[in-house]
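Undergrad: Could you work out the structure for the sequence below:
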Amino acid sequence: MGRKTTWKCYCGDVCLCLSAALFLCLLLLFSSVRAEDECPLSCICARDSGTVTCHDKEDTELPGDIPEWVTTLILRGNNISTLPGGGFSSNNGTKLELTTLSLSHNGIMVIEADAFTGLPRLRLLDLSHNRLVYISVQAFHSLQELRSLYLNDSLLAPAVAQLSNALHGDILCNLHRLELSGNRLKTIPISRLDAFNLHTLVLTNNSIENIGKEDVSSLYRQKQVRVYLSLNPFRCNCELESFYFWLKNSSQCVDAARLLCAEPDAKKGIPIEWLRGEDVDCLNENLEAVSYVFLGIVLALIGIVFLMVLYLNRRGIKRWLNNIRDACRDQMEVYHYRYEQDSDPRLANVAV
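TA: Predicted structure coming up:
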């Protein structure tokens, strides 16, 4: 009898344990499924395309509950002023497999070091139309797989100075496309083009007046790079010589026909391709300047000689002027005498 009671208690405990374990498993399964399927608050999810879109929500921080199935995350038109370090690595313990991240039109001002840690598979990053004033040297650390980086109309003056240090060839070694339109750049903000694997470089609508010899030489070496440079105020003088001949001899500038001179005024609006070689030849320009200087010196010498001749012949010139004056006076006296003799010559003609 005692054995039966003990056996019943034992079986009851086992059943209770099994029930509890089954309940916990179901709870965990339900929680995981719910977490996997749950869409972040105020966002639109499209699981078929792996896209989550959060736009125009005035959010000030990055969402922390991104589903693990997401490959494309679009955060547009929010109020995210800072991208903190590790902002994408703490996602409620969920590992992200993002390949596309769009952060345009968010008013971002600061990108801290390791801001994109936790996104090892990211291939496209869009940071266009922000107000960046600070970019950490290690802002793009851990983005070795990045292929496209868009920074159009985003860089204020301090960030422009920091950009070249942030674009590490060692880190962004697989970068194929870099867009930097509308940032008032005056030079190419990449010290070594050969450190990247660039195929497309977009520098339209900036403040570039000339492409220096070093950059031109680098472009010659990187034959695969296609460059866009329209809507820049090029200064068409002899300093443009290297860039001019690169345009003539290379097909790397896709929009070469749209590059126009902004200065000097005599060449304003003229396509750079229409210029002649002598228009950008520093030797001809220097020779022309020297010729004008020489002409000025010759004219000055002629003027000095003329003044010296006048000075040395001042007495003869004075005598000559006096003679002319006397001759004019005699002529006037003769005319005056005749006028007095016959005040009206017409009467004399009538009398005859």
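Undergrad: contacts, neighbours, all on C-alpha from now
TA: Noted.
Undergrad: contacting residues for Ile171?
TA: For Ile171, the contact set (Cα atoms under 8 Å, 6 or more residues apart in numbering) comprises 140-144.
Undergrad: I meant Thr94, not that one.
TA: If you count contacts by Cα under 8 Å, 6+ apart, then Thr94 has 66-68 around it.
Undergrad: wait, Arg192 sits on Ser217?
TA: No: using Cα atoms under 8 Å, Arg192 makes no contact with Ser217, being 10.8 Å away.
Undergrad: Count the residues that sit near the nearest residue to Ser42 once chain neighbours are set aside.
TA: Residue nearest to Ser42 in three dimensions, not counting chain neighbours: Cys54, with 6.7 Å by Cα to Cα, 6 or more residues apart in numbering. By the criterion of other Cα atoms under 10 Å, Cys54 has 20 neighbours.
Undergrad: Over to Cys43?
TA: 16.
Undergrad: Distance-wise, check it relative to Ile66.
TA: Look at Cys43 and Ile66: by Cα to Cα, to the nearest Å, they are 10 Å apart.
Undergrad: cool, and Leu167?
TA: 28 Å.
Undergrad: So which of the two has more stuff around it?
TA: Shown here are Leu167 and Ile66; by other Cα under 10 Å, Ile66 has more neighbours (25 against 22).
Undergrad: So for the more buried one, what's the nearest residue that isn't a sequence neighbour?
TA: Once flanking residues are discounted, Ile66 sits nearest to Pro40: 6.2 Å by Cα to Cα, 6+ apart.
Undergrad: There's contact between that neighbour and Asp65 in this structure, I believe.
TA: Yes: assessed by Cα under 8 Å, Pro40 is found in contact with Asp65 at 5.8 Å.
Undergrad: before we go on, could you also do this sequence so I can check it against the first one:
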Amino acid sequence: FVSNMLDLMQRVVFCALLGSVCASCPPRCECSEAAHTVKCVSKDLRGIPAGIPGYTRNLFITGNQISRIGPESFRGLENLTSLSLSNNRISEVESHTFLRLRSLRSLDLSNNQLAVIHPEAFTVLSQSLRELNLSRALYNYSSVKDLVTSLRWSSLGTLRGLDLSDNNLIFLPPRMFSHLNSLQRLQLSNNSLVAIQNSTLSDLEQLEELDLTLNALKTLSEEGLQELDSLPRAAVLLGDNPFTCMCGIEPFALWLNRSQDRIRDAESLMCAFPASMKNTSLLAVGSLTLGCYERDAGADLALQTSYVFLGIVLGFIGLIFVLVLYLNRKGIKKRIYDMRDACREVWEGYHYRFEMDSDPRLSQVSTSADV
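TA: As a prediction, this is how the structure comes out:
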């Protein structure tokens, strides 16, 4: 009897433990304790579900209708190392949302609509975060400015990879990445960047990969080239940009030839404009368009010649004019005297009439005559 009771109690305890494990998985989610993984994919969730098991290391909450996340969203998940929140329509990330996730190394917020990013949104107590994916996640330029503040205040000094691709970025705020001293990979592809400037890439000495493909770069200015030169370890990708191969692109083309070991796709870079240069290798542009300066020098010489010829013609005309004046000096002098005498007579006539009109005696005589 005693042995039967012990066996029954063991079964009850086992069932209770089994039930607790089963109950620990949130509704509409799939949990695997063996894989330390929880998936809540495309379940129309409106918030982060409660009751996520503490053993979870990999959490996938994607394809839902979650609008905001905050500090209360991930309590009790100190073991979490990888968190994917992509495609949830998240618009707001509050400060300290991930603060207690001591083991968090990878955070994916791609394909969201981040309009408000609070200053310490990405702060993690142990500074364990290594990968941050914000591809197709920023709602507008205001959110870009919020992101800059958050990158500065969230203590991301150990971040290794940052993905900002597909965000319609036209230009980057000054010193945007200056607080990410350990950054090794920066993805800026498929945006609308028109220039690299304002010390955007300063203090990224550890950067190993920079992806600038599929942007709107027509050339790279001297300032942009200096910024790229400040990344001695970085391999750069520049493909699929609308490079305009006209006069002035030579410094970029020459720099490209010198930097082929760092520009991974240098040999595939082609001119997009003008039509006469389309599909011409940028590596060959330096020698092809140096003629711009030769043509400019020829144009300057022609312009200078025109100025000299014009000066000679004007000088010749002036000389003829002076000669005519000299030959007709007597007649001109007589005409000047005649004009002077005529003007004097007219002036004396006006002066006489003025004296007549202003004499009171004459006005009285005129009045008596009328009577």
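Undergrad: Got a TM-score for the two of them?
TA: The TM-score (TM-score structural alignment, normalised by the length of the first structure) is 0.65; 285 aligned residues with a Cα RMSD of 4.2 Å.
Undergrad: what's the matching residue for the residue nearest to Ile66 of the first structure over in the second structure?
TA: Matched to the second structure by TM-score structural alignment, Pro40 of the first structure sits across from Pro26.
Undergrad: Just give the number of residues close to its match.
TA: Using other Cα under 10 Å, Pro26 of the second structure has 17 neighbouring residues.
Undergrad: The one 5 residues further on too?
TA: As a burial measure, Cys31 of the second structure scores 21 neighbours (other Cα under 10 Å).
Undergrad: quick check, it in a helix?
TA: No: read with DSSP: H, G, I helix; E, B strand; the rest coil, Cys31 of the second structure is strand and lies in no helix.
Undergrad: how near is it to Pro53 of the second structure?
TA: From Cys31 of the second structure to Pro53 of the second structure the distance is 8 Å (Cα to Cα).
Undergrad: Overlap in contacts, those two.
TA: Shared contacts of Cys31 of the second structure and Pro53 (Cα under 8 Å, 6+ apart): Cys25.
Undergrad: Give the buried residues for the lengthiest helix in the first structure.
TA: Assignment by DSSP state H gives helix 2-37 as the longest helix of the first structure. For helix 2-37 of the first structure, a neighbour-count test (16 or more other Cα atoms under 10 Å) marks 35-36 as buried.
Undergrad: And it, what does it pack against?
TA: Helix 2-37 of the first structure is packed against no helix or strand, with contacts defined by 3 or more Cα pairs under 8 Å, 6 or more residues apart in numbering; DSSP states H and E.
Undergrad: show me where the stretch 51-200 of the first structure has strands.
TA: Ranges of strands within the stretch 51-200 of the first structure are 51-55, 72-76, 82-83, 100-102, 110-111, 124-126, 134-135, 148-150, 177-179, 200-202, based on DSSP state E, counting those that start in this stretch.
Undergrad: Which part of the second structure matches the fifth one?
TA: Counting by TM-score structural alignment, strand 110-111 of the first structure falls onto residues 92-93 of the second structure.
Undergrad: Can you give the contact residues for that stretch?
TA: With Cα under 8 Å, 6+ apart as the test, stretch 92-93 of the second structure has contacts from 67-70, 114-118, 121.
Undergrad: now the corresponding residue of the first structure for Tyr55 of the second structure: how far from Leu18 of the first structure?
TA: Using TM-score structural alignment, the equivalent of Tyr55 of the second structure in the first structure is Trp69. According to Cα to Cα, Trp69 of the first structure and Leu18 of the first structure sit 32 Å apart.
Undergrad: what does Asn322 of the first structure give?
TA: Distance from Asn322 of the first structure to Leu18 of the first structure, counting by Cα to Cα: 141 Å.
Undergrad: rewinding a little: what's the neighbour count on the match of Tyr55 of the second structure?
TA: Using other Cα under 10 Å, Trp69 of the first structure has 19 other residues around it.
Undergrad: Contacts only, for it.
TA: Taking Cα under 8 Å, 6+ apart as the test, what Trp69 of the first structure contacts is 36, 47, 50, 96-97.
Undergrad: Mind doing that once more with 10 Å?
TA: With contact taken as Cα atoms under 10 Å, 6 or more residues apart in numbering, Trp69 of the first structure is in contact with 36-37, 47-52, 94-98.
Undergrad: Next: Ser287 of the second structure.
TA: Residues in contact with Ser287 of the second structure (Cα under 10 Å, 6+ apart) are 250, 253-254.
Undergrad: Can you tell me how far it is from Tyr293 of the second structure?
TA: Distance from Ser287 of the second structure to Tyr293 of the second structure, by Cα to Cα: 11 Å.
Undergrad: and if you look at Pro49 of the second structure?
TA: 67 Å.
Undergrad: And for Arg11 of the second structure?
TA: 91 Å.
Undergrad: who does the longest helix anywhere in the second structure touch, helix- and strand-wise?
TA: The residue-count maximum for a helix in the second structure (DSSP H) belongs to helix 291-327. Judged by 3 or more Cα pairs under 10 Å, 6 or more residues apart in numbering; DSSP states H and E, the packing partners of helix 291-327 of the second structure are helix 329-358.
Undergrad: what ranges do the helices span in the stretch 151-300 of the second structure?
TA: Under the criterion DSSP state H, counting those that start in this stretch, the stretch 151-300 of the second structure contains helices at 222-229, 250-258, 282-288, 291-327.
Undergrad: What residues of the first one count as buried?
TA: In other words, helix 222-229 of the second structure. Under 16+ other Cα under 10 Å, the buried positions of helix 222-229 of the second structure are 224-225, 227-228.
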